[in-house]
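Asker: for reference, the sequence and a predicted model appear below.
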Amino acid sequence: MRPTSYDTLTPLQRAFALFAIAIGGFGIGSSEFVSMGILPDIARSLLPEQMAANPEHAIAQAGWAVSAYAFGVVVGAPTVSLLGVKIARPKLIMLLALGLLVGSVLSATMPVFGLLVPARFLAGLPHGAFFGVAALLAADVMGPGNQGRGIALALMGLTVANLVGVPLLTAFGQQLGWRTAYWIVAGVFALSILLLFLAIPPQEAPKGRSAKDELAAFKQPRMWMVIVIECVGFTSFFAMYGYIADVTVSVAGIDKHLIPVILALAGAGMTLGNWIAGHLTDWSYRASLFIVLPIFIVMFIVLIALRENPVGFGIGVFLVSATSSITSPLMQAWLMTNAGKSVTLAAASHHGAFNVANSLGVMFGGFVLSAGLGFSSVLSLAGGLALFGMVVTFAGLWIDRDGVHDINALNEESEDQTFGVSILRTETGEMLAIAAGAGGESVALEADDSYLESHHRKE
């Protein structure tokens, strides 16, 4: 029987509700990254003539399926969030899960590559908004004093997706056909809708919020600066990860059936990196960026140097994935210090900006392959992009040197530091949470009045 109130949820019902939310996160994480693992299979199936004539060019063309999903996230993150501002959260999250289900079904059924690309774009539209609503609902489910724990547990779906989901789906896609991977993801979203309906109590539609209020964030010039830096300065990881399946086989000399193992190493690196990021974000995002980005360059040098050694390549992928995933929450914190009161839309913008970087990284890698430079050159390109990203980020930090240098400087104290999640109070009186997902995603949200009251904060 569906619960009717958040106040009367039993521990078992709370766990069930968080599990329902996490299933959706698992589906999203799997949907976003599995395309990279099955890219060669998509190219062989839908671009057979190009694959026979020039495999590298065909793989580069297939990369548009990855870019299309990322562009869908970019477009959908702010627009869907704004369109859903007046819809009750339980209803909204089920509608978003339905959209993700439809996108996955379309991706699995498109007969030609020209139709798969728009299908992947549609699949990405609900992505960013789902994360924001999921975090808010997780906070509601756990109640005052435990909201950070709820957000972190709900986002565990992303961790499981990168550690288990993507490698397994890649293996299924290799053995049973790439369409199988998308069908399984569609099944996950169907299960998510059912569980969300059974587990999440109903709510009234939010009051006192409007799209106009959220759009006020875009009046902040330095917020735009951070967004642009995220878009153009963090393409390196995606240039490498977008073609990881082919780089694994063609450069490292690893059997294609072991691609899931490399993906699992990348997922493990992302998970470790996000755990570290939670602590660094609370310490100082600015100082952390000055430390982490040079280390990121060194990790790429290690990967490039060891690229032809199977064991060394796996170690390099783990290290690059770990250091890359640290940067997203740090950039999220920097964005929040320049967003004013519109933290919800700023969070969606952060997620959209990193997906612009995703699209550009895959696109740049495609240009290298189309030029006939080979998959090994993709790693060199990614290393160069990492260096460029460090330069533009340091330049931005210098421009913003008179701004807020520490996310905790906005707050009397940091609360609920659980699983790398911090809930902070800004100087405007708003509450926000920063939580890192396994794929580098971060979620920021405004806390409700009950949370404020439970901590007896002075206005």
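Answerer: Structure's in. What do you need?

Asker: from now on I want contacts and neighbour counts done on CA atoms only, so please keep to that.
Answerer: Will do.

Asker: from Val34, how far off is Gly173?
Answerer: Using CA to CA, to the nearest Å, Gly173 is found at 9 Å from Val34.

Asker: now swap in Leu293 and tell me
Answerer: Leu293 sits 27 Å away from Val34, going by CA to CA.

Asker: ok, and here's another one to check against it:
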Amino acid sequence: MRIVEESQPTSRAPRRRLHRRPIPRQTEMGRRRRTIAMLAMALGAFALGTTEFTSMGLLPLIAADFGVSEDTASTIISAYALGVVVGAPGVAALTAKLPRRRLILILLGLIVVGNLASVAATSYPVLLGARFVAGLPHGAYFSVAMLATASMSPPAQRGRALAFVVTGLTVATIVGVPLAQVLGQNLGWHAAYGVVAVIALVAIGGLWIAMPHMTQMAASSIRQEFSVFSKGQVWLTLLIGVTGFAGMFAVYTYITWIMTKDAGLPEGWMWLILMIFGGGMTAGNWLGGRLADWNVEKGLVLSVAALAVALIAFYFSTAHVIPATVFFTLIGVFGMALQPSLQVRLLDHAGEAQTLAAALNQSALNTANAGGAAVGGLVVGAGLGFGSPALAGAVLSVIAVVLCVVAARLARSSAR
């Protein structure tokens, strides 16, 4: 803010009036403003990562509070994921002509609203609706944030800039989720969602101050964005993401019960297990980026095959805390390693529909989130034990390997 003097025709002292400094265009922004904007976008990713993953660790508290069964409680995971699946393509396409700065602020505002509604929920159906609303801006936010970051950054630094924003998500699994777990256990599960709302508000403040008018981001259209759905390779890539990630989410949904009931870990130590898992996801993000730079198709196959092996090993180790923690962490490593190759493959086959393609990657991940939680609920509800989602997830991962091979062969044959 700056204070300017307003001249008066009378002899009275000049009256002061506050004016907001004009928002610069993208071409006028300096390095400091760019850094603050990227930090704010990473903070928004941190909020989304925290709200997405913290629900899994809070399920026992939520189930006890509302008097529902374990498999019923897991449907709040599916509700959030459904919001992402619906919101990612819908918001990305329908807001194609909306200025990107305004859109990203609106999306963060929806994150605040959805999480505050979760805090205020007094019944399980209301919580389901609140989690759906909280999930609506998820995919579109990542899509706009990633493309805006690439547009703001010098060409030679775009890769590092994108990795920096994604780090907000992976750091959330190391810091945000364990913090929310501790708050949930000591202050009630409502407190965890309240923290997310506060984080999103801080991100809004940072972007309000630092994000410029994105004048170099080309406008799109609904027709142009929806053309992505006519591409067979895009559909195959999304199926790989859904089946590949589902195994990881099937286990993550029930990890608190697995570690406390099967392995005998005191519930007060779950924050440490989630923190270690978050470290595995961060390492997997780094590994996945290298695999994508090396060979996208082979990177996909190696990641999802290794994930299947880790899921099987986890199933046979659930009675012991240390082996279970090791293999659970490896599930995070290989699950996250899948993400960069999926993103690159989607963008390579999306043509001009880059915004929607970037959002669809989040749709695939959260379809897997919903599907993994549902599959886990089915096998647990059938009385097969809390470790059984790992075997069901391994089957899904094997299906993903087959899809990877089919997609790669079709791509090679069409290129001839």
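Answerer: Thanks, I have it. Source: prediction; values computed, not measured.

Asker: quick check: TM-score for this pair?
Answerer: In this superposition the chains share a TM-score of 0.89, using TM-score structural alignment, normalised by the length of structure 2; 396 aligned residues with a CA RMSD of 2.1 Å.

Asker: related to what we said a few turns ago, higher neighbour count, Leu293 and Val34 of structure 1?
Answerer: Using other CA atoms under 10 Å as the criterion, Leu293 of structure 1 and Val34 rank with Val34 on top: 27 against 22.

Asker: what distance separates the start and the end of stretch 243-255 of structure 1?
Answerer: 15 Å.

Asker: onto which residues of structure 2 does that stretch map?
Answerer: Alignment of stretch 243-255 of structure 1 against structure 2: residues 254-266, by TM-score structural alignment.

Asker: try stretch 115-131 of structure 1
Answerer: So stretch 115-131 of structure 1 sits over residues 126-142 in structure 2, by TM-score structural alignment.

Asker: residues contacting the matching stretch, please?
Answerer: 45, 48, 75-77, 79-89, 91-92, 104, 107-108, 110-115, 117-118, 121, 358-363 (CA atoms under 8 Å, 6 or more residues apart in numbering).

Asker: now a ChimeraX select for only the buried ones of the residues you listed.
Answerer: Selection of the buried residues among the contacts of stretch 126-142 of structure 2 in ChimeraX, burial being defined by 16 or more other CA atoms under 10 Å:
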select :45,48,75,76,77,79,80,81,82,83,84,85,86,87,88,89,91,92,104,107,108,110,111,112,113,114,115,117,118,121,358,359,360,361,362,363
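
Asker: so what sits against both of Gly173 and Val34 of structure 1?
Answerer: Common neighbours of Gly173 of structure 1 and Val34 (CA under 8 Å, 6+ apart) are Ala181.

Asker: re earlier: among the contacts of stretch 126-142 of structure 2, name the ones in helices.
Answerer: Counting by DSSP state H, the part of the contacts of stretch 126-142 of structure 2 found in helices is 45, 48, 75-77, 79-89, 91-92, 104, 107-108, 110-115, 117-118, 358-363.

Asker: can you map out the strands along structure 1?
Answerer: Using DSSP state E, the strands of structure 1 run over 415-418, 421-425, 431-436, 442-443.

Asker: now render these as a markdown table, adding mean neighbour count.
Answerer: Output for those, formatted as a markdown table (neighbours: other CA atoms under 10 Å):
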| stretch | mean neighbour count |
| --- | --- |
| strand 415-418 | 18 |
| strand 421-425 | 26 |
| strand 431-436 | 28 |
| strand 442-443 | 28 |
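
Asker: distance to Ser288 of structure 1 added to those strands, as TSV?
Answerer: Shown next, in TSV, are those (distance: least, CA to CA, whole Å):
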stretch	distance to Ser288 of structure 1
strand 415-418	18
strand 421-425	16
strand 431-436	15
strand 442-443	16
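
Asker: the ones you listed: which one's closest to Pro144 of structure 1?
Answerer: When the strands of structure 1 are compared by CA to CA, strand 415-418 sits nearest Pro144 of structure 1, at 10.4 Å.

Asker: what range in structure 2 matches the closest one?
Answerer: So strand 415-418 of structure 1 is aligned with nothing, judged by TM-score structural alignment.

Asker: list the contacts of that strand.
Answerer: By CA under 8 Å, 6+ apart, strand 415-418 of structure 1 touches Gly145, Asn146, Gln147, Gly148, Arg149, Ala152, Ser422, Ile423, Leu424.

Asker: next: stretch 303-319 of structure 1.
Answerer: Contacts for stretch 303-319 of structure 1 (CA under 8 Å, 6+ apart): 251-254, 262, 265-270, 299-300, 302, 320, 379-380.

Asker: go on, stretch 182-190 of structure 1?
Answerer: Here stretch 182-190 of structure 1 has contacts from 23-24, 27, 30-31, 97-98, 100-102, 104-105, 107-108, 169, using CA under 8 Å, 6+ apart.

Asker: and it, what's buried?
Answerer: Applying 16+ other CA under 10 Å to stretch 182-190 of structure 1 flags Tyr182, Trp183, Ile184, Val185, Ala186, Gly187, Val188, Phe189, Ala190 as buried.

Asker: got JSON lines for the residues you listed, with distance to His405 of structure 1 too?
Answerer: As requested, the buried residues of stretch 182-190 of structure 1 are exported to JSON lines (distance: CA to CA, whole Å):
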{"residue": "Tyr182", "distance to His405 of structure 1": "43"}
{"residue": "Trp183", "distance to His405 of structure 1": "45"}
{"residue": "Ile184", "distance to His405 of structure 1": "44"}
{"residue": "Val185", "distance to His405 of structure 1": "40"}
{"residue": "Ala186", "distance to His405 of structure 1": "42"}
{"residue": "Gly187", "distance to His405 of structure 1": "44"}
{"residue": "Val188", "distance to His405 of structure 1": "41"}
{"residue": "Phe189", "distance to His405 of structure 1": "40"}
{"residue": "Ala190", "distance to His405 of structure 1": "43"}
